[in-house]
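Enquirer: When you get a sec, could you give me coordinates for this:
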Amino acid sequence: MKSRLLVFACFVFLVYAREPLKIGFLEGIFGKKSSDKETGKGNGGGGGPLPPNPDEEEAIRKLRLQALMLGTEVEDLGKIINQQSRELEQRREEEGEKLKNSSQGVIQASENIKSINEESKKGRRKIRRLQKRIKPHTSAIEKIINDEEGGEDRDDDDNDDDDDDDDDDDDDDDKKKKKSKKKSKKKNKKKDGKNKPKSGGLRGLLGLGKKGQKD
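Expert: Coordinates of the predicted model:
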């Protein structure tokens, strides 16, 4: 019986002594004792919350307004950034398309150059083959032309000799005969000039030039 009373007395002591002794675990179990400031007993009695402070309310209102303005600015900046990013993406796609087209043009030009080079090679091969085929014929034609021109030169030399003989004979004849022979010689020369082919005979017609003339 005495032991039970002693335990009860200790329990009561601990409950009422928890505030001045700052016993934390008892506050957690039994709760913290409310102070006079919280209950409003120090303000002339009468419980209830403290009256609002106008300065604090004004400061809170200003902070809320600033937060709202900052939020609006952040939203606008986000829209601007999104717009710029879309424009940059579009420009990047356009530049990539231009680069692709230009690269295709370069490839096409290189292919055209290759085909032109191939055609020129084929043309040079054809020309060489034709030259090889024509070479024996041209040499034969040149031989014929040289023989013909050599014969013409010999005929001219004979005519010159005949002219010299005629001049010697004219010295013995009268002046009248000499004049008549000179006139006949002039007429014969004009006729010979008309009958001769221009530009050196066959050589001129074939475009080989005169004898002894280099291309």
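
Enquirer: For the rest of this, base every contact and every neighbour count on C-alpha atoms.
Expert: Noted.

Enquirer: And the helices in the protein?
Expert: Ranges of helices in the chain, per DSSP state H, are 2-16, 18-21, 24-30, 36-39, 54-172, 175-195, 202-205.

Enquirer: possible to save the ones you listed as a markdown table with mean neighbour count?
Expert: As requested, these are exported to a markdown table (neighbours: other CA atoms under 10 Å):
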| stretch | mean neighbour count |
| --- | --- |
| helix 2-16 | 10 |
| helix 18-21 | 12 |
| helix 24-30 | 11 |
| helix 36-39 | 13 |
| helix 54-172 | 12 |
| helix 175-195 | 11 |
| helix 202-205 | 17 |
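
Enquirer: one more, for comparison:
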Amino acid sequence: MSHTPINNVNSKESFKKQTTLLEKRMDESIPYDQKCKSSKELFKIKISVGTIIDGVEHCKELITKQTYFGHIDPFIQNTIEANFCLSETNKLMYTDLKKFQAELDRRNDIKYASKMEINFAKAKGDLISYKMESQKPFNIYTQQLNDLNQTLSEMKKELSAYQETISILSQAKEAQIKLYKAREDKELDKVIALENKVKVLDN
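Expert: Okay, here's the model as predicted:
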């Protein structure tokens, strides 16, 4: 019992026709003065071409070989799928490689380097300007705080001088009070002595 579909037979016959046509075109493409000089060389070339064609046909038969369930051989199916996945992976890797190479070329470009230097200098200038602008309120606050501390220090000095003046005035007042009391006592003694003399005279 044959398990090979009819379409595979037709494909094989079509493939043989194509290979025969290919041989004919290959023979026609060789200039007349450069064709094989002997039938022996021509025979060798035809054998080589036939070997290649047989190998291709054999591979094609293996790939199109089906089991009695009507499915491709699992090993061949897995091999095809693995090769397909590998091919897709290679495509992605090649695309990424091209992107990486383009990026590398762009970074190695002098214009790109100059542009990056300009952008870096601009960013650095913007950072310095931002620091200066953000420092201004802090500087103002610091100056106000310093002014306030200076004013407070001056007020403390004035208060200390005022307290010293009050202390001096208090001491002077006490001295005046003592002096006034001493004079008052003397005057009182004089009055008492005078009153005593008057009493004596009256007697």
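
Enquirer: Tell me how the two chains score on TM-score.
Expert: Overlay of the two chains. TM-score (TM-score structural alignment, normalised by the length of structure 2): 0.39; 106 aligned residues with a CA RMSD of 3.8 Å.

Enquirer: What helices and strands are in contact with the helix or strand hosting Gly55 of structure 2?
Expert: Secondary structure from DSSP states H and E places Gly55 of structure 2 in helix 39-64. On a contact count with 3 or more CA pairs under 8 Å, 6 or more residues apart in numbering; DSSP states H and E, helix 39-64 of structure 2 meets helix 6-29.

Enquirer: can you pull the buried residues of the helix it packs on?
Expert: 15, 19 (16 or more other CA atoms under 10 Å).

Enquirer: what separates that helix from the chain centre, distance-wise?
Expert: Put simply, helix 6-29 of structure 2 sits 60 Å off its chain's centre (CA atoms, centre = their mean, to the nearest Å).

Enquirer: who does that helix touch, helix- and strand-wise?
Expert: helix 39-64.

Enquirer: the inter-axis angle of the helix or strand just after the helix it packs on versus helix 39-64?
Expert: The element immediately downstream of helix 39-64 of structure 2 (helix or strand, assigned by DSSP H and E) is helix 74-108. Interaxial angle, helix 74-108 of structure 2 versus helix 39-64 (axes from the mean of the first three to the mean of the last three CA atoms, to 10 degrees): 100 degrees.

Enquirer: any idea how far Glu23 of structure 2 is from Lys157 of structure 2?
Expert: Here the criterion is CA to CA, to the nearest Å. By it, Glu23 of structure 2 lies 118 Å from Lys157 of structure 2.

Enquirer: do Ser29 of structure 2 as well
Expert: 116 Å.

Enquirer: go on, Lys40 of structure 2?
Expert: Taking CA to CA, one finds Lys40 of structure 2 at 127 Å from Lys157 of structure 2.

Enquirer: do the same with Lys111 of structure 2
Expert: Going from Lys111 of structure 2 to Lys157 of structure 2 by CA to CA gives 67 Å.

Enquirer: got it, and Ile110 of structure 2?
Expert: 68 Å.

Enquirer: Gly55 of structure 2: neighbouring residues, count only.
Expert: Counted with other CA atoms under 10 Å, residues neighbouring Gly55 of structure 2 total 12.

Enquirer: What separation is there between it and Val49 of structure 2?
Expert: When Gly55 of structure 2 is compared with Val49 of structure 2 (using CA to CA), they lie 10 Å apart.

Enquirer: Many thanks, we can stop here.
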